[in-house]
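# Have a look at this prediction, sequence included:
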Amino acid sequence: MRQMIAKADLVKTDAEIVQLLLPGACVEPLEIDFDRAEKNVREVRVTVNDAFHGQVQIDGVRATRSFPFRGDRMLFTLRPNQWSSAIPYAEVGQASITIGIEGRNNAETIKQELDRQQKILGEYTEWSTTLINQHNARLEGLLAAAVARRREHLASLEDLKSRI
């Protein structure tokens, strides 16, 4: 608060100061556009377990789905209060997130795994959105209390100045 509210700002009411600070303090929840998936498949060498030879390399595929998103990409690094032992793994770009799988060229298995990953990603996004909305709902009251404390502190400095 010290950097945001100076003595000169105190000509405004606490409510006015809060309204000025509120937009910068609110967190925008992540919004993933699952309807605009960009799908990609390419050949790769993959290591698989063979009953007779142990681990062997075969010709396989890497299948991915990329989704555009809005919001702060750093929110993907946070774990919400509600979570599952199945954690989503993805590559996060500036404005897209990519899930994927490498394995044998088996369309049904690959689709099932990508669907599973997409479902987990959606759940985590919903859980984080719930927490962000709760945070944003409490924010005005928290800012009002912080502004009041800052005003009181600055007033105590003025009082100290007049007494010395």
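Great, that's in hand. Predicted, not measured: the structure shown is a model, and the values here were computed from it.
# drop to CA atoms for contacts and neighbour counts, all remaining ones
OK.
# Give me the residue at the spatial middle of the protein.
In the chain, the residue lying closest to the centroid (CA atoms, centre = their mean) is Leu75, at 1.8 Å.
# If we ignore the residues flanking it in sequence, what's nearest that residue?
Nearest residue to Leu75 in three dimensions, chain neighbours excluded: Leu30, at 7.4 Å (CA to CA, 6 or more residues apart in numbering).
# put this beside the first:
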Amino acid sequence: MILGGALFWKASLSGYLRGQLSGIENHVRSNMSAAHLGSTDDEVVTSMIDHARVGSLTVDFENPDRTVKEKRISVRDHFSGTVEIDGVSVIKSFQFSGHEPLFDLRPNSYDTAPPHGIVSRGRVAIGYEGRNDPDEIKSAIADQEAQLKKYLDWSKAEVDTHDQSLPRLLKAAVERRRQALIELSKLNDF
């Protein structure tokens, strides 16, 4: 049995990214005041870009932690119902960097078999519990790792496209905010 819940499946990544884009105007309005009128638009954008950037997930597949433990597991058969047998729990985990909630967001490209795993404390773990069948276990873990890599690539492509559009969108919002602040300052002498 594969461990963990479906990754990249709970909500739409594109919906999340659209929400981020719709917040640009409010972010600029909240963070750009008349004090910024002495700075260039590019300087203001540079000061805001890191906060606006989502950034893709990066997983260190080269240095996994592996855990193999004996474990009593429940299995069902057609004659006895559920019985407890000796089995194994095998977990392979990888350190990651990036915004952890991205593991919950389904990219525009996806298939009907998302990877399953557990995300916690900067690590993503894939695993298997069941009978001690090394070939089956290795195959199941390899399949989950391949799916994880595929979904990470799909997510990265979408997030990177979003992040590349930010300087242009932020600059346009900064220009609009600058104009609004200039118009507002014209009221200072009434």
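Nice, thanks for sending it over. Owing to the predicted nature of the structure, the values given are computational and were not obtained by experimental measurement.
# Any idea what the TM-score comes out to?
Once superposed, the chains reach a TM-score of 0.91 (TM-score structural alignment, normalised by the length of the first structure), with 163 aligned residues with a CA RMSD of 1.6 Å.
# gap between Gln144 of the second structure and Ala35 of the second structure?
Computed as CA to CA, to the nearest Å, the Gln144 of the second structure to Ala35 of the second structure distance reads 52 Å.
# how many neighbours does the closest residue to Leu13 of the second structure other than its chain neighbours have?
Nearest non-adjacent residue to Leu13 of the second structure, counting by CA to CA, 6+ apart: Leu105, 4.7 Å away. Using other CA atoms under 10 Å, the number of residues around Leu105 of the second structure comes to 19.
# Now check Leu105 of the second structure against the first structure: what is it aligned to?
By TM-score structural alignment, Leu105 of the second structure lines up with Leu78 in the first structure.
# pull the longest strand from the first structure.
Ranked by residue count, the top strand of the first structure under DSSP state E comes out as strand 54-70.
# mean shift between it and the second structure?
Average distance, strand 54-70 of the first structure versus aligned residues of the second structure after superposition (mean CA distance after the TM-score superposition for the first structure): 1.3 Å.
# Now do the buried residues in that strand.
For strand 54-70 of the first structure, the neighbour count (16 or more other CA atoms under 10 Å) marks Gly60, Val61, Arg62, Ala63, Thr64, Arg65, Ser66, Phe67, Pro68, Phe69 as buried.
# Likewise for stretch 40-60 of the second structure?
Asp41, Val44, Val45, Met48, Ala52, Arg53, Val54, Gly55, Ser56, Leu57, Val59.
# how about it, which residues of the first structure does it hit?
Using TM-score structural alignment, stretch 40-60 of the second structure pairs with 13-33 in the first structure.
# quick one: contacts for Arg2 of the first structure?
Arg150 (CA atoms under 8 Å, 6 or more residues apart in numbering).
# let's go with 10 Å and repeat that
Val147, Arg150, His153, Leu154 (CA atoms under 10 Å, 6 or more residues apart in numbering).
# any idea what the second one aligns with in the second structure?
With TM-score structural alignment defining the correspondence, Arg150 of the first structure maps onto Arg177 in the second structure.
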